[in-house]
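Have a look at this prediction, sequence included:
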Amino acid sequence: MFDILLKSDEQGPLYIQLYRHIRGLIQRGDIQDRTKLPSIRTLSQQIHFSKNTIETAYQMLIEEGYVISRPRSGLYVVAPSLHPPIPNQHAFNLPKDTQISNMKVLQSPHEAPIDFSLLEIDSESFPLQAWKACLNESFSYNSGRIHQYGDNKGEYALRLQIAHYLKQSRGVSCSPEQIIVGTGMSNSLHLLSKLIGQSARVAFEKNAIAQVGDIFTQNGYTVVPFPLSENELSIAEIIPTNIDAVYVTPSHRPSGSPLSYAIRQELIHWAYHNQSHIIEDDYDGEFRHAGKTIPSLQGLDQHGVVIYIGTFSKAFTPALRMNYMVLPHPLLPKLQTMERTLSSPSHMDQLAMALFMERGHWYRHIRRMRNTYRRKHEKMLQLIHTHLGSLVQIEGGGAGLHIELTVQIACSAEMLKELALTKGVRVYTTQQAELIPNNKKPKIYLGFGGITMKNMERGIQLLKEAWIR
């Protein structure tokens, strides 16, 4: 056992501070392999953080492989040799002729980079009291089921609430029987690999930034990039043959612009006539900052070709490790032969979420988050116009939790990313940045979901210093 002492100068949301601090201790070897981490309750008493904050930080460490969970035992550190060491104080004294591609963050080693993460969400808006109340009520109502495994497809009460919500808010037409509650995107794609075939070839929009490309590959899929723009004459001309599925984010594409109705219809027509499927990832479809919310692609499907995937991570918390997938009717018979292999999240958490939705807390929370992200989106646009001006061009940006920038500089997106990092700012590029022609202006993506207003402003100012140089 050991003590965790946070420095007073650490920045960012509390769960991020704690996550980065423990990660740093592991990477430097200050916490040895197989060391048991303090329990959530013990650490909460030690550093006076809420249990939810600590649980979120621990979950992030688990997801990145720094920690493993042993049932009825606790959390244990994985060998630090498996992770690259972080720089020490001397690593920041670099020679003047160091190439950009090899440069590290030129900032105080005690100061965490400002991260325009595409994955983080606003931690201050979590409805802690309402969620705790639903958890307690769920345990009271279902005390006799605590030691049961639950439904492999997901608790029916939750699937019923999800079906109702999707119909009302996203235009998804489905029954609870079509819904599979899972533990995340990897879990859903693993199941799909068995339903649509091992080593399936999946067409993937070239500029896609949803960070799932590696998850497809790890689950045995072959990813085939294809271009997609609003002026394409025919989907059949740009999607290669022998494709088993097409992955799209129609409500929020990389630029923030949704797919047009015409292209949506053509995609469905193409999938039906090619005996293929469309994987619709609606990871942040709830958040549109201007105009009406765009209905799902699945709602237009009359042929049973669209597989709809949604999540609680963006709107609620990634710590819950809960998502859902709506399967078309033609895939249900095959699913029945595999139900024993399904793996759903804690059924007590599912029952609590069902109660959370039934009581109306979920809908009120979504409204609050829309207002929060709208304010952050407006602030981000204002800061970009003020500090970056004609240096960048904002593309789309009317939906989701990130903004796409086309930077008017003759260099690669990767170089811009490295330049930003020398100023202590993390920005992001597309998954296939190396495939973008040299004559194209580089594109950079800035997430605003989890960043504070203060860090947002400071980060944009630092980008100006980095890129104008």
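Happy to help now that I have it.

only C-alpha atoms for contact and neighbour calcs from this point on.
Will do.

Name the next helix or strand downstream of the longest helix along the chain, please.
When secondary structure is assigned using DSSP state H, the longest helix within the chain turns out to be helix 361-387. Counting by DSSP states H and E, the next helix or strand C-terminal to helix 361-387 is strand 392-395.

The protein: helices as residue ranges?
In order along the chain, the chain carries the following helices (DSSP H): 14-27, 40-47, 51-63, 128-141, 156-165, 185-196, 213-218, 235-238, 261-273, 332-336, 347-358, 361-387, 413-422, 453-468.

ok so, going back, tell me the helices and strands packed up against the longest helix of the chain.
When contacts are defined as 3 or more Cα pairs under 8 Å, 6 or more residues apart in numbering; DSSP states H and E, helix 361-387 packs onto helix 453-468.

Please tell me how far the helix it packs on is from the chain's geometric centre.
When C-alpha coordinates are averaged (Cα atoms, centre = their mean, to the nearest Å), helix 453-468 and its chain have centres 23 Å apart.

check contacts around Q265.
With contacts defined as Cα atoms under 8 Å, 6 or more residues apart in numbering, Q265 is in contact with L300.

And it, how far from A208?
If you measure Q265 against A208 using Cα to Cα, to the nearest Å, the figure is 20 Å.

Q59 against A319, yeah?
Yes: taking Cα atoms under 8 Å as the definition, Q59 is a contact partner of A319 at 5.9 Å.

Now do the buried residues in the longest helix of the chain.
The neighbour-count check on helix 361-387 (16 or more other Cα atoms under 10 Å) flags 361-362, 365, 369-370, 373-374, 376-377, 380, 383-384, 387 as buried.

for stretch 275-287, same thing?
Neighbour counts using 16+ other Cα under 10 Å place 276-287 of stretch 275-287 among the buried residues.

okay, those residues in JSON lines with distance to Q161 next?
What follows is those, written out as JSON lines (distance: Cα to Cα, whole Å):
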{"residue": "S276", "distance to Q161": "29"}
{"residue": "H277", "distance to Q161": "26"}
{"residue": "I278", "distance to Q161": "24"}
{"residue": "I279", "distance to Q161": "22"}
{"residue": "E280", "distance to Q161": "20"}
{"residue": "D281", "distance to Q161": "19"}
{"residue": "D282", "distance to Q161": "17"}
{"residue": "Y283", "distance to Q161": "18"}
{"residue": "D284", "distance to Q161": "18"}
{"residue": "G285", "distance to Q161": "18"}
{"residue": "E286", "distance to Q161": "16"}
{"residue": "F287", "distance to Q161": "20"}
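
hold the first one in mind and look at this next one:
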Amino acid sequence: MRHTNYFSLDPDRAAVFEDTVKSRQSWSELYSFEVDRATDTPLFHQIYLQFRSAILSGALRPATRLPSTRELATRLGVSRSAVVSAFEQLLAEGYAFGKKGAGTFVASELPEPFKRTHGRRKRPAAATKPAASFGDHGGFVDVTAQRDERPFNLGRTLVDARTAEVWRKLSARSLRFFGRHHLGYGDPQGMPELRKSVCDYLQAARGVRCEPDQVVITAGTQQAVDIVARVMQGPGKEVWVEDPGYSLTRLALVAAGAKLCPIPVDRHGINVTEGIRRAAKARAVFITSSHQFPTGVPLSMARRLELLAWARESGAWIVEDDYASEFRYGGRPLASLQGLDEAGCVIYVGTLNKALFPGLRLGYLVAPRSLLRAFVTTRYLMDRQPSSLCQAIVAALMEEGHFAAHIRRMREAYRNQRDALVVALSRRLGNHLTVEAPDQGMHLVAYTRPGLPDVAIERRAREHGVVVRAMSRLYLEAQPKSALILGFSGYPQQIIAPAISRLARAFEQ
């Protein structure tokens, strides 16, 4: 959807806008906001949630001027910084926009279908039985690729000395108090302690609306996608996938018998209008909304609401893969798509393997209640249950605050590694590549100049001991762009510059 810049309009339209603002600016002052100091929810998040609810419900209409941060802080009896943080979140997610010297205003680019929230909703069909068979995946999967430790392979993490020591202590404690629950079969949905910790974390950090009994512990994102694909019913199982997108998700869907419908991605994320035009009755959409893989663009608020409206009306599922959401370097993480869902359309998928280390093999999905039984049954039939020992250690890690501290430290380390990689690429390969530091994630994209094919560079780089991924391989139908994907999270700063020197020699050839 096209965004309007009200401050570049012609004088007549600008005057109309100013009159609209004046007629609406008092309504936000009349709206009743309040904070509850007895809860654990941060004050800024309470303020943000109330504004978001008022905007989406229509109580605060487009172009309404919001009160000043100083005025609202005085009215609520809170610090001005809490109000500023809430407004920054509203601005980042597209609920509001600012005009220098004039104030903050409610955005107008919210899709009309989303506003009809009181109309009839078509709930996603509850699955009656899990699908258990796989078809031909139609392609070869290089299972050795992820084991390559050379820079700049993807999906790598670091664990500092503090986290390693805490992990050893918690592991020893779990073994020392070795309970009987480790000797038998456990809950296929996951240990209650871990599900509660995951639920608390998602509510606080990602704005996910869930209860512990909606959380299903998985071996990671890949198993969560597999579970969803097996449960989907209907001939053909037509699903939207992002183009370009994550190849392993696509292969898992094809293996489960799904029919892929590639939907192009632009600077606002997946093109929902084009998706509806191509496959309005698709069964599901698989999406990386907070940090699209591989391009890194977040799904705009207008597109988010448009997607939710389509899913609500058609009864489709939205599978939100929120990978690497912990690592956002420019402000607070964007709230999850699931947190906006009023109709039970979104299946939220996340992983602890990226937050901690891939060898852990623990992740989670948050299921709408209508699908929960089918998901747990399928999880049970696949491999009964996750490891109770690993679950107990991670639950303790989260409950005692070590997980949050680890994320804070790694976010700073990864930011430094990202910056070092951007500097090294700009110095050595600035004539060949265009690169910008991403706001989130564990990889960056470097676009090649015309005439430099990324596939050839990928092959030549391996000969020089460097792993880069050709982005053009990740397109299905959209016009491919030549670019290199480089992971930066698993490589200390001191090895980045030498590795880029080897990559530069590949370019010279």
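Cool, the structure landed. Just so you know, these numbers come straight off a predicted model, no measurement behind them.

ok, back up a step: okay, the helices of the first structure in TSV with distance to P227 of the first structure next?
Below are the helices of the first structure laid out as TSV (distance: least, Cα to Cα, whole Å):
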stretch	distance to P227 of the first structure
helix 14-27	36
helix 40-47	46
helix 51-63	31
helix 128-141	42
helix 156-165	33
helix 185-196	23
helix 213-218	16
helix 235-238	7
helix 261-273	13
helix 332-336	31
helix 347-358	38
helix 361-387	27
helix 413-422	18
helix 453-468	28
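
L405 of the first structure is nearest to which of these?
Set against L405 of the first structure and scored by Cα to Cα, those come closest in helix 361-387, at 9.5 Å.

how about the closest one, which residues of the second structure does it hit?
Following TM-score structural alignment, the aligned partner range for helix 361-387 of the first structure in the second structure is 402-428.

what's the average distance of the matching stretch to the first structure?
Stretch 402-428 of the second structure differs from its equivalent in the first structure by a mean of 0.9 Å after superposition (mean Cα distance after the TM-score superposition for the first structure).

Wait, G330 of the second structure touches R415, no?
No: the criterion here is Cα under 8 Å, and G330 of the second structure misses it with R415 at 9.8 Å.

Could you tell me where stretch 310-325 of the second structure falls in the first structure?
Counting by TM-score structural alignment, stretch 310-325 of the second structure pairs with residues 270-285 of the first structure.

first vs last residue of the matching stretch, how far apart are they?
23 Å.

now do stretch 274-285 of the first structure
Distances were taken as Cα to Cα; on that basis the terminal residues of stretch 274-285 of the first structure are 27 Å apart.

tell me, what residue is most central in the second structure?
Central residue of the second structure (Cα atoms, centre = their mean): D322, 2.9 Å from the mean position.

Could you report the neighbour count for E112 of the second structure?
Other residues near E112 of the second structure come to 12 when the count uses other Cα atoms under 10 Å.

Under the alignment, what does it map to in the first structure?
Looking across to the first structure (by TM-score structural alignment), E112 of the second structure lines up with no residue whatsoever.

now E112 of the second structure: how far from L56 of the second structure?
E112 of the second structure is 11 Å from L56 of the second structure, by Cα to Cα.

next one: M232 of the second structure
Following Cα to Cα, the distance that separates M232 of the second structure from L56 of the second structure is 31 Å.

More neighbours: those two, which one.
With other Cα under 10 Å as the criterion, M232 of the second structure and L56 differ in neighbour count, and M232 comes out ahead with 24 against 17.

Tell me the residue in the first structure aligned with the more buried one.
Pairing criterion TM-score structural alignment: the partner of M232 of the second structure within the first structure is identified as I196.

Its match contacts D244, doesn't it?
Yes: using Cα under 8 Å as the test, I196 of the first structure is close enough to D244 to be in contact (7.3 Å).

got the contact list for the residue lying closest to the residue nearest to the centre of the second structure once chain neighbours are set aside?
Of all residues beyond its chain neighbours, the one nearest D322 of the second structure is G350 (5.4 Å), with distances taken as Cα to Cα, 6 or more residues apart in numbering. Taking Cα under 8 Å, 6+ apart as the contact definition, G350 of the second structure lies against 220-221, 321-323, 363-365.

ok, so of the residues you listed, who is nearest G344 of the second structure?
Using Cα to Cα, L365 comes nearest to G344 of the second structure of the contacts of G350 of the second structure, at 13.7 Å.

Chain neighbours aside, what residue packs nearest to the closest one?
Skipping the residues right next to it in sequence, L365 of the second structure comes nearest to V349 by Cα to Cα, 6+ apart, at 4.4 Å.

How about A252 of the second structure?
Once its chain neighbours are removed from consideration, A252 of the second structure has its nearest residue in D226; the separation is 6.3 Å (Cα to Cα, 6+ apart).

from the buried residues of stretch 275-287 of the first structure, which two are the most distant?
Taking Cα to Cα as the measure, these have their most distant pair in S276 and F287, spaced 28.9 Å apart.

any chance you could map the strands in the stretch 201-350 of the second structure?
Counting by DSSP state E, counting those that start in this stretch, one finds strands in the stretch 201-350 of the second structure at the ranges 215-218, 238-243, 259-266, 269-270, 284-287, 317-321, 346-351.

Give me the mean distance between the longest one and the first structure.
Average distance between strand 259-266 of the second structure and its aligned residues in the first structure, after superposition and using mean Cα distance after the TM-score superposition for the first structure, equals 1.8 Å.
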